[in-house]
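# A predicted structure for the sequence below; I have some questions about it.
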Amino acid sequence: MGEFIIKMPDVGEGVAEAELVEWHCKVGDPVREDMVLAAVMTDKATVEIPSPVTGTVLWLGAEIGDTVAVKAPLVRIQVAGEGGEADAVPMAETVTVETAEQPVEKVASPPPVEIKKPIQSTPVAKAPVQTIADKPLASPAVRLRAQDGGIDLRQVSGTGPAGRITHDDLDQFLARGAQPQPASTGLARRTAVEEIKVTGLRRRISEKMVLATSRIPHITYVEEIDVTDLEDLRATMNAGRKPDQTKLTILPFLMRAMVRTIDEQPVVNATFDDDAGIISRHAAVHIGIATQTPAGLTVPVVRHAEARGIWDCAAEVVRLAEAARTGSALREELSGSTITITSLGAMGGIATTPIINHPEVAIVGVNKIMTRPVWDGSQFIPRKMMNLSSSFDHRVVDGWDAATFVQRIKALLETPALIFIES
């Protein structure tokens, strides 16, 4: 018998180390050639590590969440014949994506699993319970005292005849340090604590959130918009849409309004390399659409929104959202946004404070639509109102420019015909 050592592979792109996010085996497990042993994650990708040999696992070189250097021993396997060593050949590469509120990784295969480790508390033996017909034996006076003191008689050992609980038994119960329980309400106290190790996807989210909030001075501007006419137009267009056309939501209209406004306010369609001190204003409008997936919040990118009409924008949003949810989105579809839209749909709340998708300088947050009374100068009338909560990098975008950007979007959405008029 020999021993075969599998080393951390070089996953490319100059990466010197990777985080271990999954084990698919444990010491003593039999493994076969090409069986996936582990998954590791870098800033660029998540890859699975297969076994190049058949044998039995003798040793694992890291725990979930550990950072392992390239070429470091990762697994030792007992094999028939002579042993050896080799770098594992990574497989099933997945891609890195960015979220609207925080950049995260979206995998093309099942996402890294957050390992949950419940703390196992030592069972506490209950005192013997002496009962007749499942009811502790005690006099009415003892029962009243127990009820007033919040003591569960089922937890008290009875030393009286036939296991009857006495006042002395209650005294002994309290002397042992047992805590009286609140008056019975059918509810029980919970004492378990669950520890969740921050690894993989959740760790990347945490790191990117810290990066965005620590390096970008945010300014958030909230404005209410009357979308009554826009909703009427949307309903009319949906009623007349062709069978092959995607049903319109408010997002395609917002996207087109943003494109029109960016022509006048190019400062918001930019990325900021704060290390190099360079602001890049982009002619192309690549709009990231925050999308909730089973793996977390991701941002598929509608590329060149400036060259797309309403129906095209709607179709692309649906296509990319589905690809993100199923893990089939390509790398270029999940990166490269120049400005982002984030929306919680019907749960959008009255206002939010969206966090900018670093290194972008602006993000537009959509809140829910509500019918509210609005004063028209002579009376209150019901109108469909929606707030936009937009955040800006205050190092790049001044407050005046931020307000001008949002006010221009407001004007277009409140008079939606203007969206279709070419300037």
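Done, it's in. Residues are numbered from 1 along each chain as shown.
# hey, let's count contacts and neighbours off CA atoms from now on
Noted.
# what kind of secondary structure is residue 318 in?
helix (DSSP: H, G, I helix; E, B strand; the rest coil).
# nearest residue to it other than its sequence neighbours?
residue 246 (7.8 Å; CA to CA, 6 or more residues apart in numbering).
# wait, doesn't the one you found sit right on residue 316?
No: contact criterion CA atoms under 8 Å: residue 246 and residue 316 do not qualify, at 9.2 Å.
# ok, and what's touching stretch 199-216?
Residues outside stretch 199-216 that contact it (CA atoms under 8 Å, 6 or more residues apart in numbering) are 19-21, 41, 43, 64-65, 101-105, 111-115, 295, 355-359, 393-395.
# Stretch 69-83 now?
1-10, 16-18, 53-62, 87.
# any idea how far that stretch is from the chain center?
Centroid separation for stretch 69-83 versus its chain: 35 Å, with CA atoms, centre = their mean, to the nearest Å.
# List the buried residues of it.
Judged by neighbour count using 16 or more other CA atoms under 10 Å, the buried positions of stretch 69-83 are 69-71, 73-79.
# Below is an additional structure, to be compared with the one above:
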Amino acid sequence: MAQRPFKLPDIGEGTAEAELVAWHIGVGDTVAEDDLLCEVMTDKATVEVTAPFSGKVIERTGNPGDMLPVGGVVLVFDVEEEGAAPAPEPTSPEISSSASPPQSTRQEPEHRVLASPALRKRAADQGVNLRDVVGSGAKGRIRQSDVDAYLAYAKTLRETPRVASPGGAAQVSAISPAPPSDDVEEVPVIGLRRRISERMQDTKRRIPHFSYIEEVDVSQLEALRESLNATRGEHRPKLTLLPFLVRALTRVLPEFPHLNALYDDTAGIVRRHRAVHAGIATQTPQGLVVTVLRDAGSHDVWGVASELTRLSGLARSGRAAPADLTGSTITITSLGAMGGVATTPVINSPEVSIVGVNKVIERPIVDRGQIRIAKMMNLSSSFDHRVVDGWDAASFVQRVKAMLETPALLFVEA
């Protein structure tokens, strides 16, 4: 046997260090080539680091939350003498947008179980058949959290009391509420959650935000949307309100180029963009991820809807690449049905504008002296006051409001 170090590979984009999110092997484990070793996070995405050779782990460096230098030794293996010659290190690790992808993926191929040797042993010790576990990692790779979730579900089924019904069939009985507990769970703020925390703190500290909230009558827009969905055909995605808002932004922003911009406050330069690269804030169980719809003006509403579906799927399944997460020039944030009456969204620095969508509600309004029931929605937008004046922000929102209230304008060529 011979000792062989494993260095953290270059994960691209000039990254000098990465945060260790999770280990998937321990000292004493034997791993095979391509087994998952650990997950590390850069400013852009989470990278799954796999083994370029087989061996037994004899040393391991760092704990979750530590910063690891690219090129630094993170593991030392015992390997067979004949395999001690240097092997190429991975240059294109699998990338995901969150520290622990929230949705399961199907295994490829169907009967192949993707899991590290250490996890296989732990699962066997616990009496778990990994073929019964759905993996949440890349290509369906099974993680320890997946096994834990499977065991918790199995325990719930075993412990749920069942009573005989009058017809003889077993039924689940009512479960008494658990007694109150004073236990305190300490959760390390690492990975994506720490990135969000640091970014929000830095953004709020440096940028003088101001918000502008306006109500919009979307009655005509909702009627149009429902009509298009009713006749869309199976090959087209279902339209939400967001594709129409994106369309409105691409029509209005050329009149306000300083709002479709990035502010480099170190260099003192505002970079205005002609193309609208719309950042779409997507909530995942691990935190907020902003995917980017590039050159949004090149798509019609159906194309925008298709891209939004694709991007949100990548974000929630943890398969978004860095190119899907960078380069936005203005961000849209929406809480959907939980959108509330108004919000004060935080700007996605170095952008200077963010548009927030609140929920649509029916309520009475006065229209030309008459009371009618309308579908109303508020737009809650925030701006960087160093670059955007209040008058310009209000004028911009009013133009977007006009587009949404008279949706025919969205399709009239300028």
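Received the coordinates, thanks. Computed from a predicted model, the values in this text were never measured in an experiment.
# Tally up the residues packed near the residue nearest to residue 318 of structure 1, please.
18 (other CA atoms under 10 Å).
# about what we covered before: among the contacts of stretch 69-83 of structure 1, name the buried ones.
3-10, 17-18, 53-60, 87.
# For the aligned partner of residue 266 of structure 2 in structure 1, pull up the helix or strand it's in.
Counting by TM-score structural alignment, residue 266 of structure 2 lines up with residue 275 in structure 1. Using DSSP states H and E, residue 275 of structure 1 sits in no helix or strand.
# Roughly how far does residue 275 of structure 1 sit from residue 215 of structure 1?
Separation of residue 275 of structure 1 from residue 215 of structure 1 (CA to CA, to the nearest Å): 10 Å.
# Which of the two has more residues huddled nearby?
A direct count of neighbours by other CA under 10 Å for residue 275 of structure 1 and residue 215 places residue 215 higher, at 13 against 6.
# per the alignment, the more buried one corresponds to what in structure 2?
The equivalent of residue 215 of structure 1 in structure 2 is residue 206 (alignment by TM-score structural alignment).
# Then residue 331 of structure 1?
Aligned partner of residue 331 of structure 1 by TM-score structural alignment: residue 322.
# Is there a neighbour count for its match? I'd like the number.
20.
# Likewise for the one 3 residues further on?
Close neighbours of residue 325 of structure 2, defined as other CA under 10 Å, add up to 20.
# was I right about it contacting residue 44?
Yes: using CA under 8 Å, residue 325 of structure 2 makes contact with residue 44 at a distance of 6.9 Å.
# between these two, what contacts are shared?
Listed as contacting both residue 325 of structure 2 and residue 44 by CA under 8 Å, 6+ apart are residue 97.
# can you give me the strands in the stretch 1-150 of structure 1?
Along the stretch 1-150 of structure 1, the segments classed as strands by DSSP state E, counting those that start in this stretch run 2-7, 17-23, 30-31, 36-41, 46-50, 55-60, 67-69, 73-79, 84-87, 95-96, 105-106, 116-118, 131-132, 135-136.
# Just put the ones you listed in JSON lines and tack on distance to residue 311 of structure 1.
As requested, the strands of the stretch 1-150 of structure 1 are exported to JSON lines (distance: least, CA to CA, whole Å):
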{"stretch": "strand 2-7", "distance to residue 311 of structure 1": "51"}
{"stretch": "strand 17-23", "distance to residue 311 of structure 1": "41"}
{"stretch": "strand 30-31", "distance to residue 311 of structure 1": "52"}
{"stretch": "strand 36-41", "distance to residue 311 of structure 1": "38"}
{"stretch": "strand 46-50", "distance to residue 311 of structure 1": "35"}
{"stretch": "strand 55-60", "distance to residue 311 of structure 1": "53"}
{"stretch": "strand 67-69", "distance to residue 311 of structure 1": "46"}
{"stretch": "strand 73-79", "distance to residue 311 of structure 1": "51"}
{"stretch": "strand 84-87", "distance to residue 311 of structure 1": "50"}
{"stretch": "strand 95-96", "distance to residue 311 of structure 1": "28"}
{"stretch": "strand 105-106", "distance to residue 311 of structure 1": "27"}
{"stretch": "strand 116-118", "distance to residue 311 of structure 1": "44"}
{"stretch": "strand 131-132", "distance to residue 311 of structure 1": "73"}
{"stretch": "strand 135-136", "distance to residue 311 of structure 1": "71"}
